[in-house]
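Colleague: Got a predicted structure plus its sequence, pasted below:
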Amino acid sequence: MKSYEVNFDGLVGPTHNYGGLSYGNVASQSNSQQSSNPKEAALQGLAKMKALMEMGFQQGVLAPQERPDVVALRRLGFAGSDAQVIERAAKDAMPLLVASCSASSMWVANAATVSPSADTADGRVHFTAANLNCKYHRSIEHPTTSRVLGAMFADQQHFAHHAALPAVAQFGDEGAANHTRFCRDYGQAGVEFFVFGRSAFDTRYPAPQKYPARQTLEASQAVARLHGLSDDGVVYAQQNPSVIDQGVFHNDVIAVGNGEVLFYHEDAFLETDKMLAELDAKLGKRGGNFQSICVPRSQVTVEDAVRSYLFNSQLLSRADGSMLLIVPEECRGNERVWQYLQGLTSSGGLIREVKVFDLKQSMQNGGGPACLRLRVALNQTELAAVNPGVIMTAPLYGTLTQWVDKHYRDRLSENDLADPQLLLECRTALDELTQILKLGAVYPFQIN
């Protein structure tokens, strides 16, 4: 039976803004308070989805969240009508209003960790929504994330859903941004690679000194248990604390993997040789031939990687066995990174082609091509069981671009977030979107 890796890209929400909320994310902080363009952001993301679909890759869509999150603001003591809640938050606690308006759910690499049926004990595809408890504006996402994923992957015969881990520091979980799966074929048993920044309980593991390590070893281990993964199909590795302190807030900012290949920076991990040997041995026992591509610091510095998002790229397998790398325009704008990529693709190695996409609106807020997609390996039967409304087609692309043009603003500043009309615009748009994507009632305003 044929199997696929389906990329479900996050659709940018109507309140996309530059709030500078993510401490440790260089781009997010450096572009704080600039005016954003939600319409352009959503159309840039849709253009990438359409391009990959036309290249023959399976492509899906993951809906954004309701923002401002009035429910979250009420939990923090703001009362009255929805309009009064927004007005009072704007007057008394503007940073909380900004956080409640964040469109960060667009980066669905953080939505969940996904284990394919070939790896799990019960033979189902498992999803665990990420608690994202390191940042308040992201910690409020997982209830809606769980409902949306449940509406997309509803067939309990094929799909299993787990609630987010306890929302405490010891179980900080950032989802698939710190998780990669290696395999010979997407339908065969593989090796799941969990990368953590720190351990909550074991002091043997060093921690960064400047920026927080968002993923804990204990969270990764808990997800592996929930998904029924066997020990011989899992590898844990620690992210290098020094690169976290340079702005590498997730592993997908410094490494990307697909199939049998890991593409990574020389400084990405601790005990790299030991980790590579374990991946090679475990994948070998599952019929795979593990291969790695190390980018030397002498050619691309960590700063170059963070500024260009070279590794926050999509590494895709083509029918002829070669690989395609999807990178943001910022890679072409960095001389050292672009020179490295030209040499990489001309060497006749595994990565034969690089395609560049303009994702400036997302990039300025700290997310590149890899942040925008959640990878789900599915066999033909499982793919047929996915809600068909979320699978990208040419007609759906046309409908969604018209929907964006109809509902999105082309400029949004911090002051605009205090406008109660923005909430009404968002709800109107999302109510229509749930009909387009056939999701049913997944948002608080539709349920309450």
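Modeller: Structure's in. What do you need?
Colleague: Please make it C-alpha for all contacts and neighbour counts, starting now.
Modeller: Will do.
Colleague: Quick test: name the residue nearest the centre of the chain.
Modeller: Geometric centre of the chain, nearest residue: residue 109, 1.4 Å, by C-alpha atoms, centre = their mean.
Colleague: Give the helix, strand or coil label for it.
Modeller: Classification of residue 109 by DSSP: H, G, I helix; E, B strand; the rest coil places it in helix.
Colleague: isn't it right up against residue 176?
Modeller: Yes. Counting by C-alpha atoms under 8 Å, residue 176 is a contact partner of residue 109 at 5.1 Å.
Colleague: Spit out the residues that contact those two alike.
Modeller: Residues touching both residue 109 and residue 176 (C-alpha atoms under 8 Å, 6 or more residues apart in numbering) are residue 374.
Colleague: Now residue 7: which helix or strand?
Modeller: strand 3-10 (DSSP states H and E).
Colleague: for residue 422, same thing?
Modeller: Using DSSP H and E, residue 422 falls within helix 420-436.
Colleague: list the helices and strands that helix packs on?
Modeller: Helix 420-436 sits against helix 82-92, helix 394-407, with contacts defined as 3 or more C-alpha pairs under 8 Å, 6 or more residues apart in numbering; DSSP states H and E.
Colleague: what's the offset of the first one from the middle of its chain?
Modeller: From the chain centre to the centre of helix 82-92 is a distance of 31 Å (C-alpha atoms, centre = their mean, to the nearest Å).
Colleague: again with the longest one
Modeller: Here the centre of helix 394-407 is set off from its chain's centre by 22 Å, with C-alpha atoms, centre = their mean.
Colleague: So for it, what gets flagged as buried?
Modeller: Within helix 394-407, the residues scored as buried using 16 or more other C-alpha atoms under 10 Å are 396, 397, 400, 403, 404, 407.
Colleague: take the one below as the second:
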Amino acid sequence: MSERELNLDGLVGPTHNYAGLARGNLASARNAGLVANPREAALQGLEKMWMLAELGVPQAVMPPQERPWLPLLEAVGFRGDEAAVLHRAARKAPRLLAAAWSASAMWTANAATVSASADSGDGRVHFMPANLVSQLHRSIEPPSTATLLRALFPEGDHFTHHPPLPATPGLGDEGAANHTRLQQASGTPGVSVFVYGSDGGEGPRRFPARQRLAASEAVARLHGLEEGGTVYARQDPTAVDAGVFHNDVIAVGHGRLLFAHERAFADRDRLLAALRPRLPDLEYLEVPQAVVPLEDAVASYLFNSQVVTSPDGATVLILPEECRQVGSVAAYLEGLQGQGRPFDRLVFRDLRESMRNGGGPACLRLRVPLTGAERSAMAPGVILDEVLYRDLREWVRRWYRDRLAPGDLADPALAEASRGALDELTRRLGIGSVYRFQHAGA
């Protein structure tokens, strides 16, 4: 049975800020300490989602996670009521405080790895939250990610959920940001391309390799993927050291298409040799280093674009506005215009607030291949239509601040407003009590 790809985008949380916590993410480091605009960030994300929905691409929303995450601060010795904990952490451990407030779960490409029912051993859609052990602020996300995914895709005949892999660097897992499903044709089993930064040996020198080969292999086994339907490829270490912290910063796949930079893979020829017997009609579009230097690809997030197919069969490339501002990238894209293949249309979106923290269009979404029956089995209230889109815009404007500076993270009123916003959101989406604070004192 054929399926369509649902884009599950993370709603930007009300505590979106620029703390520069992600080592190896150049944009995050460059903009650390700037004043953020959570309201604008959330509205920009919603505009992208609605544009996809209007294209006829299935679109759903993933709620933000609860912030601040006080268990992190309590685990490192901060005691007292919430106000006391926040103020003491602000004085003694500001980076730990920033981690507890991080809204990075908005980038759902890191949330989990998803396997289609056509590919899995038991004919169900499989979900595994990423353990995200490489970064403290992200390592607090997996339990909440698991709860939210179970609420949106209830365990049963259609969906099965796995716990994250053990939280150890040797099994570091960054989710779908390092996983691409290619497919010869709709309705046929897919080929899962798992990209890793390290196999335990020598890796990048400047920045850590976040994804481990052992983790990718474990995900494939647990999801029941056939060996013939999996391919493993290593990132080029020079790309990681240039700021390519995830494969989706340097390559994107969709259907039979793999769009990548020349420096994306350590052994491109070996990868293509493994793919072509499984995908005879594979389209491989490579951008040469001489045309778009690696640093320009990273600065523009050219490859963190989304590739989608509209109901009329058109292939649409959705790019960040920054691609028009980097000379080599703009020139390359100008050359693609009007060719018809592999992209029938290029669309640019303003995602400045996300881009300043190092997340482009593809970072904001988790791809979930679903049949019609599977889509009917998921929580209906999170599917984006015009009513929900307008409802969420109104919710954001009412609850979100238009200015959030590092010093605001000690403000208990921000914590109270964040919980109020999330409590109302769960009622609007009809997903029940999914947050820790909603069960306090129950």
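Modeller: Sure thing, it's come through. These numbers were taken from a predicted model, which means no experiment stands behind them.
Colleague: Report the TM-score for the pair.
Modeller: Superposed pair, TM-score by TM-score structural alignment, normalised by the length of structure 2: 0.98. Supporting alignment: 440 aligned residues with a C-alpha RMSD of 1.0 Å.
Colleague: With structure 2 overlaid, report how far the helix holding residue 422 of structure 1 is off on average.
Modeller: Compared with structure 2 after the fit, helix 420-436 of structure 1 shows a mean deviation of 0.6 Å (mean C-alpha distance after the TM-score superposition for structure 1).
Colleague: Whatever helix or strand comes next after that helix - contacts with which helices or strands?
Modeller: Proceeding N to C from helix 420-436 of structure 1, the next assigned helix or strand is helix 444-447, under DSSP H and E. Under the contact definition 3+ C-alpha pairs under 8 Å, 6+ apart, helix 444-447 of structure 1 sits against no other helix or strand.
Colleague: and for helix 444-447 of structure 1, what span of structure 2 is it aligned with?
Modeller: Using TM-score structural alignment, helix 444-447 of structure 1 corresponds to residues 436-439 of structure 2.
Colleague: Same question for stretch 398-411 of structure 1.
Modeller: Using TM-score structural alignment, stretch 398-411 of structure 1 corresponds to residues 390-403 of structure 2.
Colleague: how about the alignment partner in structure 1 of residue 238 of structure 2, secondary structure?
Modeller: Using TM-score structural alignment as the criterion, residue 238 of structure 2 maps onto residue 242 of structure 1. What three-state DSSP gives for residue 242 of structure 1 is helix.
Colleague: All the helices of the stretch 1-150 of structure 1, residue numbers only.
Modeller: Along the stretch 1-150 of structure 1, counting by DSSP state H, counting those that start in this stretch, helices occupy 26-30, 38-54, 70-75, 82-92, 94-100, 136-139, 142-152.
Colleague: before we move on, the earlier item: quick one: the helices and strands packed on helix 420-436 of structure 1 as TSV, columns for distance to residue 114 of structure 1 too.
Modeller: Listed next are these as TSV, based on distance: least, C-alpha to C-alpha, whole Å:
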stretch	distance to residue 114 of structure 1
helix 82-92	35
helix 394-407	25
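Colleague: aligned partner of residue 353 of structure 1 in structure 2?
Modeller: Match for residue 353 of structure 1 (TM-score structural alignment): residue 345.
Colleague: separation between its match and residue 336 of structure 2?
Modeller: Going from residue 345 of structure 2 to residue 336 of structure 2 by C-alpha to C-alpha, to the nearest Å gives 9 Å.
Colleague: what does residue 51 of structure 2 give?
Modeller: Distance of residue 51 of structure 2 to residue 336 of structure 2, given as C-alpha to C-alpha: 22 Å.
Colleague: what's the answer for residue 306 of structure 2, then?
Modeller: Distance from residue 306 of structure 2 to residue 336 of structure 2, by C-alpha to C-alpha: 16 Å.
Colleague: quick one, which of those two is more surrounded?
Modeller: residue 306 (23 against 16; other C-alpha atoms under 10 Å).
Colleague: And the more buried one, how close does it get to residue 3 of structure 2?
Modeller: Counting by C-alpha to C-alpha, the gap from residue 306 of structure 2 to residue 3 of structure 2 is 18 Å.
Colleague: ok so, going back, tell me which residues are up against the match of stretch 398-411 of structure 1.
Modeller: With C-alpha under 8 Å, 6+ apart, stretch 390-403 of structure 2 has contacts from 14, 35-40, 42-43, 46, 417-418, 421, 425.
Colleague: Out of those, which is nearest to residue 278 of structure 2?
Modeller: Comparing those against residue 278 of structure 2 with C-alpha to C-alpha places residue 46 closest, at 36.6 Å.
Colleague: Is that closest one in contact with residue 388, as I believe?
Modeller: No. Contact criterion C-alpha under 8 Å: residue 46 of structure 2 and residue 388 do not qualify, at 10.3 Å.
Colleague: give me every residue that touches residue 437 of structure 2.
Modeller: Taking C-alpha under 8 Å, 6+ apart as the definition, contacts of residue 437 of structure 2 comprise residue 419.
Colleague: 10 Å instead, please
Modeller: Residues in contact with residue 437 of structure 2 (C-alpha atoms under 10 Å, 6 or more residues apart in numbering) are 66, 419, 422, 423.
Colleague: Any idea how many residues pack against the aligned partner of the third one in structure 1?
Modeller: Residue 422 of structure 2 maps onto residue 430 in structure 1 when the alignment is built from TM-score structural alignment. The number of residues packed near residue 430 of structure 1 is 25, by other C-alpha under 10 Å.
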